[in-house]
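# no sequence on this one, just coordinates:
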């Protein structure tokens, strides 16, 4: 049962409406981030929702609805709708919060949601799904995407436990004491001095300036064309070691240094903002804080609260397992049973070593056409013909400029104007190479789209199941807030989750995460015998999970 949320519910107090409503209601609203964070702040959890903005984007692009009036209509305001922020922006270190003034008219200005009719949009979406070529798959995808939006809002609300003192100690150990604003930490400054000495460069050389550093290397007789790690590793010169160390420490300072700590960690929690469906394949992205790129060396700062622990679970070789299930390749599914799929591929006789199995499968899914991946691809195609045929067919479709689809019906974008122009000039000898390059590039994209996008759908189903199961485990202890006494999802990274849980419930959490993974496989692929095994660790610090 849908109940549309609009301005009437806002005026009547949405928290009271939801709290007193039927728990089985599926709340339909224009954007989860516009409504759900306020509910969570009021101590109200929503079991089910339908995110009209996210669903609109899927239905407009899906091949399953391409023939419907919904997909064929001209672009409108729902197509231009950007996601609302999950919360207020983080404070800028050193700046006082903006004071409310008499002439602050932000709230009175028209917003992007003004004038949208969520009830009419819901009716149009339901008609498009009903007329789709496979309504069941699309309904599942829309439900999973909307559940993901609830999870993302809850992740922002709860935050990831973060010890600022531990993070500061990591930075101090690696970089030296925190320097005054605008100065390099001691370790970086010492390396900068050493780099200048070894290059016989002036004291003004700034190692952070790539053009200046590249020119200094060339003046010193080091014939490199870039500062890439792989090119520098080929160079025999004493400057390489301190330069590589400088680059590594500089990345730490820039991505997760003291400014990051001041900006993104508040009240013992790191709260980044996840963007559901932020990548065209359906994978999530994040706004600020680099939530999807936390380096291992700062994960020591992710420490459970006293009396709590972290349960970290990740699925092994998710994309190859998804490929086996999509293609119904029995031999490949069998290779993944019992644990390590790459070891199973070796046991099948397709390749000689685990490294070759991994390189070959990644090449098959991402379009590797050179080196070891290209050498083993014929053997993989003989051993796993249906799996390799599926990605090859997707690549050929992309090369023809066609749309491909994930398992549940998310459609790939069409090639852009550059591709069209290249194809139009393909018969000109000067433009033929460019056209072939664009063609191959888009084929590599569609080859991976079908697998990565379906893996993202599996992950959404896993998250939705885990969210429901963790809630059903109940409470342990006392405290205020929706999740104060409950195990809850605290972090998500494509094929990995971190649950923050009362320590006494850790075993139950691990069991439910495994059950959720098995359920996700059944929901997508029925009784097809492909396994999605998890590696689960119960730790006090995230860094200890692997």
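Received it, and whenever you're ready, just let me know what you need. None of the values given here were measured: they were computed from a predicted structure. Residues are numbered from 1 along each chain as shown.

# From now on I want contacts and neighbour counts done on CA atoms only, so please keep to that.
Noted.

# How about the contacts made by residue 387?
Neighbouring residues of residue 387 by CA atoms under 8 Å, 6 or more residues apart in numbering: 323-324, 326-329, 332, 381.

# now do residue 129
59, 65, 135, 138-139.

# One more: residue 458?
Here residue 458 is in contact with 520-521, 524 (CA under 8 Å, 6+ apart).

# List buried residues within the contacts of residue 387.
323-324, 326-329, 332 (16 or more other CA atoms under 10 Å).

# circling back: in strands only, show me the contacts of residue 458.
With DSSP state E as the criterion, strands contain none of the contacts of residue 458.

# Pick the one among the residues you listed closest to residue 284.
Distance to residue 284 across these (CA to CA) is lowest for residue 520, with 17.7 Å.

# Residue 500 versus that closest one, what's the distance?
21 Å (CA to CA, to the nearest Å).

# Looking at those two, which has the bigger crowd around it?
residue 500 (28 against 23; other CA atoms under 10 Å).

# which residue sits closest to residue 401 in space, ignoring its chain neighbours?
Excluding the flanking residues, the one nearest residue 401 by CA to CA, 6 or more residues apart in numbering is residue 415, at 6.2 Å.

# quick one: that neighbour from residue 300, how far?
With CA to CA as the criterion, residue 415 and residue 300 are 42 Å apart.

# Just send the buried ones among the contacts of residue 387 back as JSON lines, with secondary structure and distance to residue 470 too.
Output for these, formatted as JSON lines (DSSP: H, G, I helix; E, B strand; the rest coil; distance: CA to CA, whole Å):
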{"residue": "323", "secondary structure": "helix", "distance to residue 470": "29"}
{"residue": "324", "secondary structure": "helix", "distance to residue 470": "29"}
{"residue": "326", "secondary structure": "helix", "distance to residue 470": "28"}
{"residue": "327", "secondary structure": "helix", "distance to residue 470": "32"}
{"residue": "328", "secondary structure": "coil", "distance to residue 470": "31"}
{"residue": "329", "secondary structure": "coil", "distance to residue 470": "33"}
{"residue": "332", "secondary structure": "helix", "distance to residue 470": "32"}
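
# another structure for you, compare them:
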């Protein structure tokens, strides 16, 4: 059974549908104040709730102590169905843009080097929507899809992810503010007043000034810093850390230390602590589906980063433990499953990189890692490019898959993940440049620019299929784990083992200490289940590493 919820100025209207989508009875009006209790009663029938946006419904239910098992998040599902090649012929995909199309068109922002998958997503609009009509369109699109089972699983996982994001924020990551303050003091010195620099940063700055023989050094301004470095005799093109590490000069060490500590202060310093940690909890604002590949984004608080320097402040409650788990070498394993490359799957029976060494493709584990990164991100030079021929000979199916995705992108085409999320097409500016370069008499400079742009988009689509499918695996892992954790305990949501943090292929579960071993078992079982759901019987392992700790800093 489905229950479609709609809000209006008259309150909430609930409409029940059977599994075939047919209406069951008359719409039911529910007062806003009575909604949590009403949802709690209906939840006993195990419906799948259908609503426009989980963030508009679920937080209030959680605050009232009501957890729901399943939902259909129409906005997230609409974004997937609108763009997927599996539903390209559907009425939904071919309809004019409307209020459900709340995301900034991904094609309008071409990927930049180092940030291939960071696209802007605008918050949902307040334009009138009809959830019942939209749900019917979505069901029709899935039913008519090239592979309904694949896209259906993706929509279910995406909607489960929306529930999980709300639950993580409601539960919060346990953070000891006093411990965090202590760690900052050790690294940066006492809390500065006003716009002062912390003592440690000021000390490093004085060292840089002394080495360069000038007080005209501002490490917080890349442009001014670059001028100061060049005046000091350093021939550098930028102030990026990777370039500075190649320079043999005494100012480099304090400068790199300054940059590292400055990032810490900006991202997770005293202001972060004051703004984002309250009542012993950090409540991250995740954005499920916030990037083109389906990886989560964040709308504030640095939910997708927690530097190692301050992880010791993430401390389990008394009588509780943190179970930290991450999927080992997830993206290479996803590639072996996507391509059905049995040689690579066999190499991944244990440590995948050691398996690649054992195959004879490379000599060391470090080379194996570089080679795989080169394959997934399109290395043509350096060690990654040098190792590609041997990797191609050892694992031809896997390399052929990413090469094919790259060629598709270079032509301006679209690629699709295992479950059906499709890459955005390049924007109008991309196509104009390609067309201009193909005209007879086009300048060499224009043709070079077009080739560079084409290769850039090819690198995007090359990795899209791997990163996007890895994001699908992670969603299925968390969705399965969510149900397993609920079955371990009793009482309210926060009294049972529950997810409190997620970062691409890593999760943290906060659990009563006596259930920690059971949580580890469920984490592993959910990982195996996610692999079977997405890839069926392909012989690809998805091992995870786990650590049961009192604070996050002990995990690694």
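That came in fine, so what should we check first? Being a predicted model, the structure only gives us computed values, none of them experimental.

# what's the TM-score for these two chains?
The TM-score (TM-score structural alignment, normalised by the length of the first structure) is 0.91; 511 aligned residues with a CA RMSD of 1.4 Å.

# Same list (the buried ones among the contacts of residue 387 of the first structure) but as a markdown table, adding distance to residue 128 of the first structure.
A markdown table is the format used below for these (distance: CA to CA, whole Å):
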| residue | distance to residue 128 of the first structure |
| --- | --- |
| 323 | 28 |
| 324 | 30 |
| 326 | 25 |
| 327 | 27 |
| 328 | 29 |
| 329 | 32 |
| 332 | 36 |
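
# Counterpart of residue 347 of the second structure over in the first structure?
In the first structure, residue 347 of the second structure lines up with residue 335, judged by TM-score structural alignment.

# quick one: contacts for its match?
Residue 335 of the first structure sits in contact with 341-345, 347-348, where contact means CA under 8 Å, 6+ apart.

# In helices, which of those appear?
341-345, 347 (DSSP state H).

# Mind checking which of these are buried?
341-345.

# Adding distance to residue 174 of the first structure, write these out as CSV.
Below are these laid out as CSV (distance: CA to CA, whole Å):
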residue, distance to residue 174 of the first structure
341, 37
342, 36
343, 37
344, 40
345, 41
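
# with those in mind, which one is nearest to residue 376 of the first structure?
Nearest member of those to residue 376 of the first structure, counting by CA to CA, is residue 345, at 11.7 Å.

# List the contacts of the closest one.
332, 335-336, 351, 354, 357.

# that older thread, okay, among the buried ones among the contacts of residue 387 of the first structure, which ones form the most distant pair?
Between any two of these (CA to CA), the greatest distance is 11.0 Å, for 326 and 332.

# how many neighbours does the alignment partner in the first structure of residue 63 of the second structure have?
Counting by TM-score structural alignment, residue 63 of the second structure lines up with residue 41 in the first structure. If you count neighbours by other CA under 10 Å, residue 41 of the first structure ends up with 13.

# Residue 360 of the second structure now?
Neighbours of residue 360 of the second structure (other CA under 10 Å): 12.

# What's the match for it in the first structure?
Aligning on TM-score structural alignment places residue 360 of the second structure opposite residue 349 in the first structure.

# For its match, give its distance to residue 376 of the first structure.
In terms of CA to CA, residue 349 of the first structure sits 11 Å off from residue 376 of the first structure.

# same question, residue 279 of the first structure
Residue 279 of the first structure is 30 Å from residue 376 of the first structure, by CA to CA.

# Compare neighbour counts for those two and give me the winner.
Using other CA under 10 Å as the criterion, residue 279 of the first structure and residue 376 rank with residue 376 on top: 20 against 12.

# could you check the distance from the counterpart of residue 96 of the second structure in the first structure over to residue 167 of the first structure?
Mapped onto the first structure by TM-score structural alignment, residue 96 of the second structure lines up with residue 74. From residue 74 of the first structure across to residue 167 of the first structure, the span is 50 Å (CA to CA).

# With residue 331 of the first structure instead?
Relative to residue 167 of the first structure, and taking CA to CA, residue 331 of the first structure is found at 46 Å.

# What of residue 518 of the first structure?
For residue 518 of the first structure, the distance to residue 167 of the first structure - CA to CA - is 36 Å.

# between these two, who's got more neighbours?
residue 167 (21 against 18).

# which SS state does residue 27 of the first structure fall under?
Here residue 27 of the first structure is recorded as strand under DSSP: H, G, I helix; E, B strand; the rest coil.

# what residue of the second structure takes the place of it?
Residue 27 of the first structure maps onto residue 49 in the second structure, by TM-score structural alignment.

# was I right about that match contacting residue 14?
No: with contacts counted by CA atoms under 8 Å, residue 49 of the second structure stays clear of residue 14, the gap being 9.7 Å.

# who has more neighbours, the two?
Per other CA under 10 Å, whichever of residue 49 of the second structure and residue 14 has more neighbours is residue 49, with 22 against 19.

# separation between the residue nearest to that one when sequence neighbours are not counted and residue 134 of the second structure?
Among residues not flanking residue 49 of the second structure along the chain, residue 71 sits closest, at 4.3 Å (CA to CA, 6+ apart). Distance, residue 71 of the second structure to residue 134 of the second structure, using CA to CA: 15 Å.

# Which one's more surrounded, the two?
residue 71 (25 against 17).

# picking up where we left off before, contacts only, for the residue nearest to residue 49 of the second structure.
Here residue 71 of the second structure is in contact with 48-51, 156, 159-160, 163 (CA under 8 Å, 6+ apart).

# try it again with 6 Å
Contacts for residue 71 of the second structure (CA atoms under 6 Å, 6 or more residues apart in numbering) come out as 48-50.

# Determine which residue in the second structure is aligned with residue 230 of the first structure, please.
Using TM-score structural alignment, residue 230 of the first structure lines up with residue 242 in the second structure.

# what's the closest non-adjacent residue to residue 434 of the first structure?
Nearest non-adjacent residue to residue 434 of the first structure (CA to CA, 6+ apart): residue 422, at 6.3 Å.
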